[in-house]
Structure formats: structure tokens, C-alpha cells
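Chemist: Whatever this is, show me its structure:
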Amino acid sequence: MSARSSETVDVAALLERFRSRQATIGIIGLGYVGLPLALTAARVGFQVLGFDINPAYVDSLNRGESYIRHIGSEPVAAAVRTGRLEATADFSRLGEPDALLICVPTPLTKHREPDLSYVERTARDIAARLRRGQLVVLESTTYPGTTDEVLKPILEATGLKSGRDFFLAFSPEREDPGNPDFGTSTIPKVVGGDGPDALALADALYAGLVVKTVPVSSTATAEAVKLTENIFRAVNIALVNELKVVYAAMGIDVWEVIDAAKTKPFGFMPFYPGPGLGGHCIPIDPFYLTWKAREFDVATRFIELAGEVNTHMPYHVVDRLAEAVDRGGRAFSGSKILILGVAYKKNVDDMRESPSLKLIELIEARGAAVDFHDPHVPALPPTRRHGALTGRRSVDLTASALAGYDAVLIATDHDAVDYGQVVEHARLVIDTRNACAKAGIASHKIIKA
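Modeler: Alright, predicted model coming up:
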């Protein structure tokens, strides 16, 4: 039978394959989203074929080794040992799985517009091997309409039709790297389908992977759900970042204010300030919606203002750092600064959109020299916007090393850092995460920023 045949797909049989976990699941992109999803699917009994363009990732997984710190190698080794997980860089095998889950990056261009090149390239790869009866699900965060307006036309250019020959859905990833309380299987999964059969199939697939599915009326609704979740966080983080600046001018500690306010059992949700936003979602997702809204002549002033506040935070931190060094009698230009933590959040090695990279560039642009220490990042990896920093290595955190810097800037509050040692030996500590106070450390050397 030809792959382009018009014979009716047996949806009931495919549903049963998903429900009985007899299906093969293909996962495209084996990073911070795709790898935990692949391990979850393998653990519950699906056969998993993982695709990635990085041969080092493929080789590592097939050896049973993880390249993501907070995941570890034990679950990878178990999945490979049971024969449930195989990784490949051979995209000609995309026709093998019953379902293809797309977990590729959706970054911004330098003009802060959506960059869907990874999604489009993956769609073309799938189209080259697409067969009747496959379910294709996009998990990458994007603007409402992407699945229908970008992914679907590429796949239907094959002559196969969504809802008849293959099935298309969107189910946004909700990963929180390093979160000890919630993992892939314990986070409810929103699912939207291109038609009722696609929704039923995607729902059946994810029902075998996660604690609960949340079906919605369309792929665009599911896309909007993910943007709403992260815009909510971005706006509230912008609010506390602005309050931090306002209260600091009044001599009030915003951290103390938040800790007291969150004792109210209703009507308040704590969010915390920082040196800028990091991670793949919160710094990026709001701009996906503001870009799409312009198509409908709708202004997103509130969201854009939040983006401006959060984007400005590294500049504010560097201003505070420079003022503190200058007040100590040393010129900021020519000073030596140590940044503690370059991962975007504590206790992980995830460098995506880390504000520490912007901090390094801003500090060095003002004439200071910068080193960093991060217990989870031995060297700075290649990044899209900070390529000149690639390969810089973490320095040892010793008493003599700390004493040699004009200031230590805490950008990420990793638990593995001894903040007592830092405050004892550093000349000056700029704390953007309230790490010292949380460790019970008070000193005239500490300045919050």
C-alpha cells in the first residue's frame, strides 16, 4: 500500500496501541524537554526512538549515560538496558514510530521575533518520511496558530491530509529542570488536536505518560495556554523586580516584604526578584504573543512593559555593583569581579538564556575583569548570543581566590556553595538572590541588588 493511499486509517486500532503501550514513540530533540519525556515513555513500557542532530547526545544515550546533570545516568542506563530506548541521528527513520513528538527549540531572533527555523526544519524532515496513521505532536512553546499555520501546511504538502491520513496535535511541555517535587509524569498535560481523532489519539498517548491530561478545544488554545502560564510568571517577576528598585530607594528590603506578605493565606502569591530572567520559556514566550498580536492590530502594552523591566535588570545589577566597588575606594574599571553561578537557576547546569552571560558582558564592557564559579557548569557552552564567552572555565572557590577579587556577585544561588566562606573571605558581596540571608548570614559586606 502506498504511503499516499487514501485508504481509511484505523483510528481505533491506533488508539488501542497507545492505550496498551504497544506503540513506538519517536521524540525529536533530546534536550531538557525531550530526554525526560523519552525516559518517562520508556519507563512505562513504550518503545522509544529518540532523534537528535547532536551525535554526542546520541552516543551518550546509547552508552546509557546522561549529559544533563539533574537527570543522571541511572534512568538512562535502565531504559537502554531494557531495550526500550534507542537514540539516533538518522532522520530517515522518522517513518518508524507511530507517534512523533517534536521537542526542538523555539528561540527569538536578534530583533526579538519568533525563530521557528527549528520547527520548520523538523517538519520538513518528518514530511520526507511521513506515513499514513502517524500522530505528530508539537511540544515546543510557540504562538497561537503555529501548529495550524506552519506545521500543518508543510506536512500536507506531501499529499497526506491532517485528520484523514495523519493526525496533528499540540501539547506544550511543562518541564521545570531540577524541580524535586514535579517531573514529567506528575505534571498534568494540556492537549489540543487538529480535529476530534487527533485529540483522542494525543489524549490516549499522554494518558499513559502523565498523571492527568487536560484536553482543550484546539491546537491554538493549547498554544495559548503555555504562553499564558509563562507570561503570568514574567509579569509578576517584573513587578517584584520593579518593587525591588523602589523599596531599595526607600531603605526597605523587598525580600523581607515578600516573606511577610506571603503569610496571607489568600490573595497573594510570592514571586521573587533576580538579576534578570533565564531559561527557555519566561524570557522568550511573552515576545511570541506580542509578535502574533500585531497581526490582529492588538497592543500588548502590559506584557511589553514587563519585558522591558526584566530585560533591564542586568543593567541595574551592574550599576549597583559598580557603585559599591567605587564607594569602597576602588575604580570599577580595572577591578576584578567573581560571578557566583552562571546557570539560569539553582542546582542545575541549564545555561539557556542565563542572565549571568549578559552580566559578564556588561561588566567587562565597563572595564572590569570577570571570572565565574559554578559547581554545575565547568565551562561555558556555546550560545546563540554570547559566543565570545564560549569555553571560559569555572575557577576554584578557595579562601585565597575569594580574597583576590574586588567583589563577588551572587547571580545564582546554588545550594552547593558555602556562602559563609564567601562572605568571610570576600571584600564585598553583591547578592541578587538573597542567598546570604537565606543561609542565616549577615554582614556589612553584603549589598542586595
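Chemist: Could you use CA atoms for every contact and neighbour count after this?
Modeler: Noted.
Chemist: tell me the centre residue of this structure?
Modeler: Among the residues of the chain, the one closest to the centroid is residue 280, at 3.3 Å (Cα atoms, centre = their mean).
Chemist: Provide a list of residues in contact with that one.
Modeler: For residue 280, the contacting residues are 107, 352, 353, by Cα atoms under 8 Å, 6 or more residues apart in numbering.
Chemist: Which ones among the residues you listed lie within strands?
Modeler: Assigned to strands by DSSP state E, none of these qualify.
Chemist: Let me know the closest of those residues to residue 297.
Modeler: For the contacts of residue 280, the closest approach to residue 297 (Cα to Cα) belongs to residue 107, at 23.3 Å.
Chemist: Pull the number of nearby residues for the closest one.
Modeler: The number of residues packed near residue 107 is 25, by other Cα atoms under 10 Å.
Chemist: Contacts only, for the closest residue to it other than its chain neighbours.
Modeler: Excluding the flanking residues, the one nearest residue 107 by Cα to Cα, 6 or more residues apart in numbering is residue 115, at 5.5 Å. Contact analysis of residue 115 by Cα under 8 Å, 6+ apart lists 106, 107, 108, 109.
Chemist: Now flag whichever of those is closest to residue 176.
Modeler: Among those, and counting by Cα to Cα, the member closest to residue 176 is residue 106, at 16.6 Å.
Chemist: quick one: the strands in the stretch 201-350 of the chain?
Modeler: Shown for the stretch 201-350 of the chain, the strands assigned by DSSP state E, counting those that start in this stretch span residues 213-216, 336-340.
Chemist: hang on, the earlier thing: would you check how far apart the residue nearest to the centre of the chain and residue 115 are?
Modeler: 13 Å (Cα to Cα, to the nearest Å).
Chemist: for comparison, sequence B:
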Amino acid sequence: MPADLAVIGLGPYGLPLAQAAVTAGVATLGYRTGPEAGLLSPAEQRRMLSGGFRPTTNATELGRVRTAVICAPTPQGADGGLDLSRLEAAARTLAAHLRPHTTVILESPVYPGTTEGILRPLLEEGSGLRAGRDFHLAYSPSRVDPGNRDFTPANTPKVIGGLTPACTESAAAFYGRLTDKVVRARGPREAETVQLLETNYRHVNIALVNEMAVLCHDLGVDLWDVVRCAETKPFGFQAFRPGPGVGGHAVPQDLTAHGGRTLRMVELAQQVNSRMPGYVVQRAATLLNEHGKSARGARVLLLGVTYKPDLADLHGTPAQEIALRLMELGASVSYHDPHVPAWSVLDRPVPRVDSLYEAVADADLTILLQQHRTYDLQGLSVKAQLLLDTRGAAPTGAAHRL
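Modeler: Next up is the predicted model:
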């Protein structure tokens, strides 16, 4: 069966799009841009295959679809900016097989101006076609929230910014098959900047509440109660909660590596959030010391090492740095996570406990890093000698909170 859609890049942005397309009845081709880790369960993979999804490594098939969406990862590079190398490689691959009247959409996180300044020239030079005349070109920020059961691709509005009005309408027609609402931006730069604003909004607000967590601990104030009360305000406030660090695939962008432009608030947010793993370890060492124990030789159990609850994704998880810092202090570190059967830190395997309650009772300190649904925090807090709760999930008074 011929495919209507080619999703180029099957990582954290491409796979959810391919899933949404298959669910909507769109015959979909999946083309990998590199060694992307599988983020789907075997059951989800079977459902996609039976619904019309077809993975391929044959680039010539990219020239047989009506719509091609580039979802190549753009991770943080050595200079702190976005690494666009896989996006550029994907563009060259597509360009070699691009046919007239195809709609090309970019969903990868990028800097404003990337669609027109980088993607367009690569597609035009490699295909001999002209964007806006021979094929449609647009940008749409990916709005993926893994594990969110309330907001799915079907009920999350999609922003579209096309090179021309016709490009916008062609992209809108495609996304109209997947979602209830399409929002048209003035152009690609505006749509790209939507992604920039949404990503940085998350990081800045997490940084604010992380700073508040440190302040409130020093003042003897229960931040979790403060947030609970503050979120009753029906306007002008959205609740964010602190944690041991910020994980995930969305990289904060202050544009320093892109033309030297600096977003001061984002730069500060990065500094605040990057300090949180160290702060957790500092709190852990202090707790042990207050109870007559040293971090050196202490048995420390980490609960939940993924970056998000109820998912197996380890990308950017703060648990990595926390475990490493504890090991450097001489602690004996083990972990439990129902979604992670094996875990290593700098190629050093971290022991995984099987009997959770026995391990919690045996540990000198248990640190809750991720609040998986399967954890009975009431029962675990009773068993634990010391419990440091970085998520505010344990019953009040049952644990030491971040």
C-alpha cells in the first residue's frame, strides 16, 4: 500500500507523529535518521504496523509520498547550541528524492530562521525544485507531552507557518486530518519562535520554583503547601513544581550560539536548573550526617530514574548526575525503577534491587527521584530509615521533602 506520509526521524518527535497519523488512518512511512532508541512498547509497535505504518531504510520511497515531515533530533551541541547536523542530513536525503507538489514540514526544534535559511536551500539545491512554487514548505512546532493522557495529538492544536499562504494551507490540510484545531502563524519564523517560547517558558518556570524550593527549605517553609494554595488563584498563575533537575528532549535555547543573541532569563534558568542535582546530593549528605551517618559507605537507594513518571525514557534524567555525585562521595548506590531493567552511569552498571520493600528497609537513605504510579509512598515511607522526597509525593510528615 502506498504511503501518504513520510516521517523522517523516529525519535521523540517523529514516533508520536507517526502514531497519531496511523491512528487517524494515514498510511505512514517511517525513515530513521540515526540510531534512535525505541520509545514504543512491543504492543504499540504491533498496533502501528497493523494500522498501516511501514518502517524503511530505502530513501527512494521518500519520493512517493504527498507529505514529508522532518523530525530529526537537534540535541544540544558542544557549544551549547542546537546540533543541526542530523536535520541537515535528513534534508539532503529527502532533497535527492523530492518530487513536485510534495508538502515538506519541519517539526524539529530549531532556531528562528532555520526553515528558510537552512532547510530551504538544502531542499532546493538537492532537488532542483523551488520552494513555494514547485513544492510546499512549512514549519510546525512539535507539541509532544509523553505520557499525558489528557492531551493527545488529536486534541492538541497544531501551529503552522508556511513559506507562502499556499504552503500554510497545504500543511494545515494535512494536520487537519490528525488534530481538532489548526492555528495559522504568519510564517515559518513565527512558528519557529512559538517553539522557542514554549520550550523556554517551561524551563524558566521550573527554575523559579526550584529556587523557591531552596529558599523555602532555608526558611523552614513548606513549599508544597505554598504551591497548593497558590494554584487556587484563577488567573495569572500556573503551578509548576520543583524536582531534582530538568530532563527530557526539549533543550532550553538562549540563542547565544546563534548569532550571539542572549535571552538572559533563559541563561539564568539553565544555571538554576543545572544546580539541582548537586543540591539534592547536598541535602542527602546533610540528612545522613544529621542521623549520625557519613555519605561514605552509606547505602543509598534511588527510586525512579527516568526523567518522567511512568515512562522508560532516560534522556537527560537528573538521576544520572545524582548517582555519579553520590558515588564520588563514596556512597553505595542502587536503584529501583519498574520501567528500567538495567541502568549504567558512565558505563558503570548500577545494581538494581528486586525486592523493593526489603531494599528500602535496608538502605540508609532512600531518595525518591521519580513518582511512578506503582509506588505506594505511604508504605515505602513506613519502611524507609530515611526518605528524601524530591517530588513532594509522600504524605505530609512522612518524608523529608526537597
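Chemist: Overlay the chains and give the TM-score.
Modeler: Here the TM-score for the pair of chains, by TM-score structural alignment, normalised by the length of structure 2, is 0.93; 400 aligned residues with a Cα RMSD of 2.1 Å.
Chemist: Now do the same for residue 261 of structure 1: its match in structure 2.
Modeler: Aligning on TM-score structural alignment places residue 261 of structure 1 opposite residue 230 in structure 2.
Chemist: Check which helix or strand the aligned partner of residue 29 of structure 2 in structure 1 maps to.
Modeler: Alignment note (TM-score structural alignment): residue 29 of structure 2 maps to residue 49 of structure 1. Using DSSP states H and E, residue 49 of structure 1 falls within strand 47-51.
Chemist: residues in contact with the very next helix or strand once past that strand?
Modeler: Sequence-wise, the next helix or strand downstream of strand 47-51 of structure 1 (DSSP H and E) is helix 55-62. Contacts to helix 55-62 of structure 1, defined as Cα under 8 Å, 6+ apart, come from residues 30, 51, 52, 66, 67, 76, 77, 80, 86, 87, 88, 89.
Chemist: Give the PyMOL command for selecting the buried subset of these.
Modeler: Per 16 or more other Cα atoms under 10 Å, the buried members of the contacts of helix 55-62 of structure 1 correspond to this PyMOL selection:
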select buried, resi 30+51+52+66+67+76+77+80+86+87+88+89
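Chemist: Tabulate the contacts of helix 55-62 of structure 1 in JSON lines, adding columns for distance to residue 397 of structure 1.
Modeler: JSON lines is the format used below for those (distance: Cα to Cα, whole Å):
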{"residue": "30", "distance to residue 397 of structure 1": "32"}
{"residue": "51", "distance to residue 397 of structure 1": "38"}
{"residue": "52", "distance to residue 397 of structure 1": "36"}
{"residue": "66", "distance to residue 397 of structure 1": "26"}
{"residue": "67", "distance to residue 397 of structure 1": "24"}
{"residue": "76", "distance to residue 397 of structure 1": "32"}
{"residue": "77", "distance to residue 397 of structure 1": "33"}
{"residue": "80", "distance to residue 397 of structure 1": "37"}
{"residue": "86", "distance to residue 397 of structure 1": "39"}
{"residue": "87", "distance to residue 397 of structure 1": "37"}
{"residue": "88", "distance to residue 397 of structure 1": "39"}
{"residue": "89", "distance to residue 397 of structure 1": "39"}
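Chemist: any idea which of the contacts of helix 55-62 of structure 1 is closest to residue 190 of structure 1?
Modeler: residue 30 (20.6 Å).
Chemist: Which strand or helix spans the closest one?
Modeler: Short version, using DSSP H and E: residue 30 of structure 1 is in no helix or strand.
Chemist: Which residue of structure 2 is paired with it in the alignment?
Modeler: So residue 30 of structure 1 corresponds to residue 10, using TM-score structural alignment.
Chemist: Next, the contact list for that match, please.
Modeler: Applying Cα under 8 Å, 6+ apart, we find residue 10 of structure 2 in contact with 30, 31, 32, 33, 36, 71, 72.
Chemist: top of those by neighbour count?
Modeler: Counting neighbours by other Cα under 10 Å, the top entry in these is residue 72, with 31 neighbours.
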